[in-house]
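Peer 1: All I have is the shape, not the residue letters:
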């Protein structure tokens, strides 16, 4: 099936879940606000039992929305890193140097007077995309092999470096700039603890699930039967968590709707700059279109589930940091759809030898089972 340029051609290839993800999130926000008004003491009830600093009902949602995403990561692809050292080095620089620095700069530029939202954006910038990139890469006809390796690589790097970079960008660098960071009291361990719980636990569970079931049932069964059923359940975890979060802070949101707009603006700018800079850098380095698209979408996407989990674990469920994390998926879906169109447009103009954009046969007329944060095979 040849990709068309009709305005709705890319959107139609998305599943209903992904196509209307912003709608589901808005609905969850509305339900949460309604519950908060109907049950003013809901927050106190949620805090009666905790997992570390997070109430157990919220912790369950945070863990569940991460597990399906990490169960689909192909960790075995990491063995192919040596074959394309230049490409993967470029990806690491874009994801773990350029991306965090750019988001930090935009957060301070757009939100100099709103430190809590600014911190939330910084957490998003550090949470590199580990799965949703696969669906955007597929729609833009990028390399599935390269995308799979980059997803696995980012998963490992987030375990190793997220807490260090979080402490650096939330505490050390703002201190150098003269900002008052004492009020936040963010330690490296507080971030590391949240990462170990809300990324480490589902990562181990996801890896064991893949290893165990592929040995028992085979890779084809796991990819074609198990993941399409497990993947969409990530949406349940995300929406469940959003409902409870907005039940606790819904009144603040209804009072400050412009804050949501202010959080959205740096995110839109971030997506545009990260994608275009990664795209043109990759082309200048001589990568093929397929490699360029994979590098660009991996650099532009973010793991909002992790950002939300860390924000809730470190700053609390009713914090501005957590709100910034929730706004992220609202902006990501329409922004990345637009970037798929841009990628295909740039392909025709900058890579004339690449030919027409052809969707893989197994995706013709349908979209892989999906969910937030990339619960796609």
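Peer 2: Yep, it's here. From a predicted model like this one, the values you see are computed outputs, not experimental measurements. Residues are numbered from 1 along each chain as shown.
Peer 1: contacts and neighbour counts: CA atoms only from here.
Peer 2: OK.
Peer 1: how about residue 322, what does it touch?
Peer 2: By C-alpha atoms under 8 Å, 6 or more residues apart in numbering, the contact set of residue 322 is 120, 308, 311, 312, 315, 316.
Peer 1: at 10 Å instead, please
Peer 2: Counting by C-alpha atoms under 10 Å, 6 or more residues apart in numbering, residue 322 makes contact with 116-117, 119-121, 123, 242, 245, 249, 307-316.
Peer 1: Same check on residue 96?
Peer 2: Counting by C-alpha under 10 Å, 6+ apart, residue 96 touches 125, 126, 127, 128, 154, 157, 158, 161, 162, 165, 299.
Peer 1: and which of those is nearest to residue 258?
Peer 2: Checking the contacts of residue 96 against residue 258 by C-alpha to C-alpha gives residue 125 as the nearest, at 21.6 Å.
Peer 1: Just after the helix or strand containing the closest one, pick out the following helix or strand.
Peer 2: Using DSSP states H and E, residue 125 sits within helix 115-126. Downstream of helix 115-126, the first helix or strand assigned by DSSP H and E is helix 133-139.
Peer 1: what packs against that following helix?
Peer 2: Helix 133-139 sits against helix 9-13, helix 144-167, helix 289-300, helix 320-350, with contacts defined as 3 or more C-alpha pairs under 10 Å, 6 or more residues apart in numbering; DSSP states H and E.
Peer 1: Mind checking those helices for the one nearest to residue 178?
Peer 2: Closest of the helices and strands packed on helix 133-139 to residue 178 is helix 144-167, at 16.0 Å (criterion: C-alpha to C-alpha).
Peer 1: other SSEs contacting that closest one?
Peer 2: helix 56-71, helix 85-93, helix 115-126, helix 133-139, helix 188-195, helix 201-217, helix 289-300, helix 304-315.
Peer 1: do you know how far residue 133 is from residue 165?
Peer 2: To residue 165, residue 133 is 22 Å away according to C-alpha to C-alpha, to the nearest Å.
Peer 1: Repeat that for residue 181.
Peer 2: For residue 181, the distance to residue 165 - C-alpha to C-alpha - is 16 Å.
Peer 1: which of these two has more neighbours?
Peer 2: residue 165 (21 against 15; other C-alpha atoms under 10 Å).
Peer 1: Thought residue 126 was touching that one, still the case?
Peer 2: Yes - using C-alpha atoms under 10 Å, residue 165 is in contact with residue 126, at 7.2 Å.
Peer 1: Find the residues that touch each one of these two.
Peer 2: Common neighbours of residue 165 and residue 126, counting by C-alpha under 10 Å, 6+ apart, are 96, 97, 100, 158.
Peer 1: next, the one to line up against it:
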């Protein structure tokens, strides 16, 4: 995230020397993330009233501290996107079709199946996991993709595509997987989600629309004033580190909000974590293999894999709390989502980079 120098084009030799490009902060990113998670859980557990105070700072069900952290996190990465190249992404039918199918057909179905296999006796946790599977990622995936040297332009397009489908399809899929399908399969009575299209749209606008507009305007105005080469050589290295600061701040706040809940129910957390681990493995490795099979270059294969494996934890938690209550098992499943997703996907960044290095050596 804090790489120096102009942003190289996908596939260029500059992006092959990953270790040389990484700053001190990026090189030990896993350490900082684990420390941020521990700090957040510790603060939430040890500071009386902190989680309650943080929870009150919200507008329309959206946590302002988390929103601020995500905006700071996403803005520098979106300012790196070369928006004049987006047509090359939208014209890639293999990428676009694969992303839609994986995110909106395969992903929710996989989570539904895993939730019933691993949690047949815990309906609240099972429902929470299914909600997590329906909330496709539109924010933090941009960070994982950038760290894995994925295609930034492709990530911007796929995230925008997920956002449009999230607004229109989330409620329908929630009804299908939580109410209709269980009845069809004889699994018992279904449950309904109390979430309006307006709230989902607001979530999309805040967590994607604002940083996307800011990133676009920064690049547009910066290139107009300085030219592309000077903009990428002088501006991007200055704002780049803020992505990491925003990520770490978001993690601290998120885990401070839920630290007491997580630590007070360790066995329940473990039950919820197991299907999540299987889900991330299936979605990431399966999608990465698909990308290779259909002939996508590494950059777009990585982007496809991370957009498939990531989830919109903020939306999942908000929906679970709004529908079932803040102390519900559904809400706990939503909270455990990022607890597992953050360390797993940062580990997959290293797996992805190792795969890239192997492909480069073979070439």
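Peer 2: Great, that's in hand. Predicted, not measured: the structure shown is a model, and the values here were computed from it.
Peer 1: After superposition, what's the TM-score here?
Peer 2: Overlay of the two chains. TM-score (TM-score structural alignment, normalised by the length of structure 2): 0.74; 332 aligned residues with a C-alpha RMSD of 3.7 Å.
Peer 1: if we can go back for a sec, ok, which of the helices and strands packed on helix 133-139 of structure 1 comes nearest residue 40 of structure 1?
Peer 2: With C-alpha to C-alpha as the criterion, residue 40 of structure 1 lies closest to helix 320-350 of those, at 19.0 Å.
Peer 1: Going by neighbour count, which residues of the closest one are buried?
Peer 2: By neighbour count on 16 or more other C-alpha atoms under 10 Å, the buried set for helix 320-350 of structure 1 is 320-337, 339-341, 343-344, 346-347.
Peer 1: Could you do stretch 59-73 of structure 2 as well?
Peer 2: The neighbour-count check on stretch 59-73 of structure 2 (16+ other C-alpha under 10 Å) flags 61, 62, 63, 64, 65, 66, 67, 69, 70, 71, 72, 73 as buried.
Peer 1: about what we covered before: export the helices and strands packed on helix 133-139 of structure 1 to TSV and append columns for distance to residue 173 of structure 1.
Peer 2: Shown next, in TSV, are these (distance: least, C-alpha to C-alpha, whole Å):
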stretch	distance to residue 173 of structure 1
helix 9-13	40
helix 144-167	9
helix 289-300	22
helix 320-350	18
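Peer 1: any idea what residue 28 of structure 1 aligns with in structure 2?
Peer 2: Using TM-score structural alignment as the criterion, residue 28 of structure 1 maps onto residue 36 of structure 2.
Peer 1: Can you give me every residue that contacts that match?
Peer 2: Contacts of residue 36 of structure 2 (C-alpha under 10 Å, 6+ apart): 30, 42, 247, 248, 249, 250, 251, 252, 253, 254, 255, 256.
Peer 1: Contact partners for residue 285 of structure 2?
Peer 2: 291, 305, 306, 308, 309, 348, 351, 352.
Peer 1: Go through those and say which is closest to residue 265 of structure 2.
Peer 2: Nearest to residue 265 of structure 2 among the contacts of residue 285 of structure 2, counting by C-alpha to C-alpha, is residue 309 at 25.7 Å.
Peer 1: how near is that closest one to residue 131 of structure 2?
Peer 2: Note on residue 309 of structure 2: its distance to residue 131 of structure 2, by C-alpha to C-alpha, is 14 Å.
Peer 1: Between those two, which is the more surrounded one?
Peer 2: Taking other C-alpha under 10 Å, residue 309 of structure 2 and residue 131 do not tie; residue 131 has more neighbours (32 against 25).
Peer 1: Surely that one touches residue 314?
Peer 2: No - checked against C-alpha under 10 Å, the pair residue 131 of structure 2 and residue 314 is beyond contact range at 11.2 Å.
Peer 1: Mutual contacts of the two, please.
Peer 2: Contact criterion C-alpha under 10 Å, 6+ apart; residues shared by residue 131 of structure 2 and residue 314: residue 334.
Peer 1: and the buried residues of stretch 59-73 of structure 2 as TSV, adding distance to residue 330 of structure 2?
Peer 2: What follows is these, written out as TSV (distance: C-alpha to C-alpha, whole Å):
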residue	distance to residue 330 of structure 2
61	16
62	18
63	18
64	22
65	22
66	20
67	22
69	24
70	23
71	26
72	29
73	27
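Peer 1: related to what we said a few turns ago, between the shared contacts of residue 165 and residue 126 of structure 1, which sits nearest residue 174 of structure 1?
Peer 2: Closest to residue 174 of structure 1, out of all of those and judged by C-alpha to C-alpha, is residue 100, at 13.7 Å.
Peer 1: Where does the closest one fall, secondary structure wise?
Peer 2: Assessed by DSSP H and E, residue 100 of structure 1 sits inside helix 99-110.
Peer 1: got it, and residue 248 of structure 1?
Peer 2: Assigned by DSSP H and E, residue 248 of structure 1 belongs to helix 233-255.
Peer 1: buried ones in that helix?
Peer 2: 233-235, 237-250, 253.
Peer 1: Same question for stretch 179-194 of structure 1.
Peer 2: 186, 187, 188, 190, 191, 192, 193, 194.
Peer 1: Any idea which residue is closest to the centre of structure 1?
Peer 2: For structure 1, the residue sitting closest to the mean C-alpha position, by C-alpha atoms, centre = their mean, is residue 303 at 2.0 Å.
Peer 1: quick one: that residue from residue 269 of structure 1, how far?
Peer 2: 17 Å.
Peer 1: Which residues does stretch 216-228 of structure 2 contact?
Peer 2: With contact meaning C-alpha under 10 Å, 6+ apart, stretch 216-228 of structure 2 is reached by 6-7, 75-76, 78-84, 210-212, 214, 229-232, 234-236.
Peer 1: rerun at 6 Å
Peer 2: Stretch 216-228 of structure 2 has contacts (C-alpha atoms under 6 Å, 6 or more residues apart in numbering) with 79, 231.
Peer 1: And stretch 307-316 of structure 2, by the same measure?
Peer 2: Stretch 307-316 of structure 2 is contacted from outside by 103, 131, 132, 135, 136, 137, 141, 280, 283, 284, 334, using C-alpha under 6 Å, 6+ apart.
Peer 1: What's the local residue count around the first one?
Peer 2: Counted by other C-alpha under 10 Å, the residues lying close to residue 103 of structure 2 total 26.
Peer 1: Identify the residues contacting it.
Peer 2: So residue 103 of structure 2 contacts residue 308 (C-alpha under 6 Å, 6+ apart).
Peer 1: If we use 8 Å, what do you get?
Peer 2: 136, 162, 307, 308.
Peer 1: same check, this time on the last one
Peer 2: Contacts for residue 334 of structure 2 were tallied using C-alpha under 8 Å, 6+ apart; they are 128, 129, 131, 132, 313, 316, 317, 320.
Peer 1: excluding its backbone neighbours, what's nearest the last one?
Peer 2: In this case it means residue 320 of structure 2. Leaving aside its sequence neighbours, residue 320 of structure 2 sits nearest to residue 331 (C-alpha to C-alpha, 6 or more residues apart in numbering; 5.0 Å).
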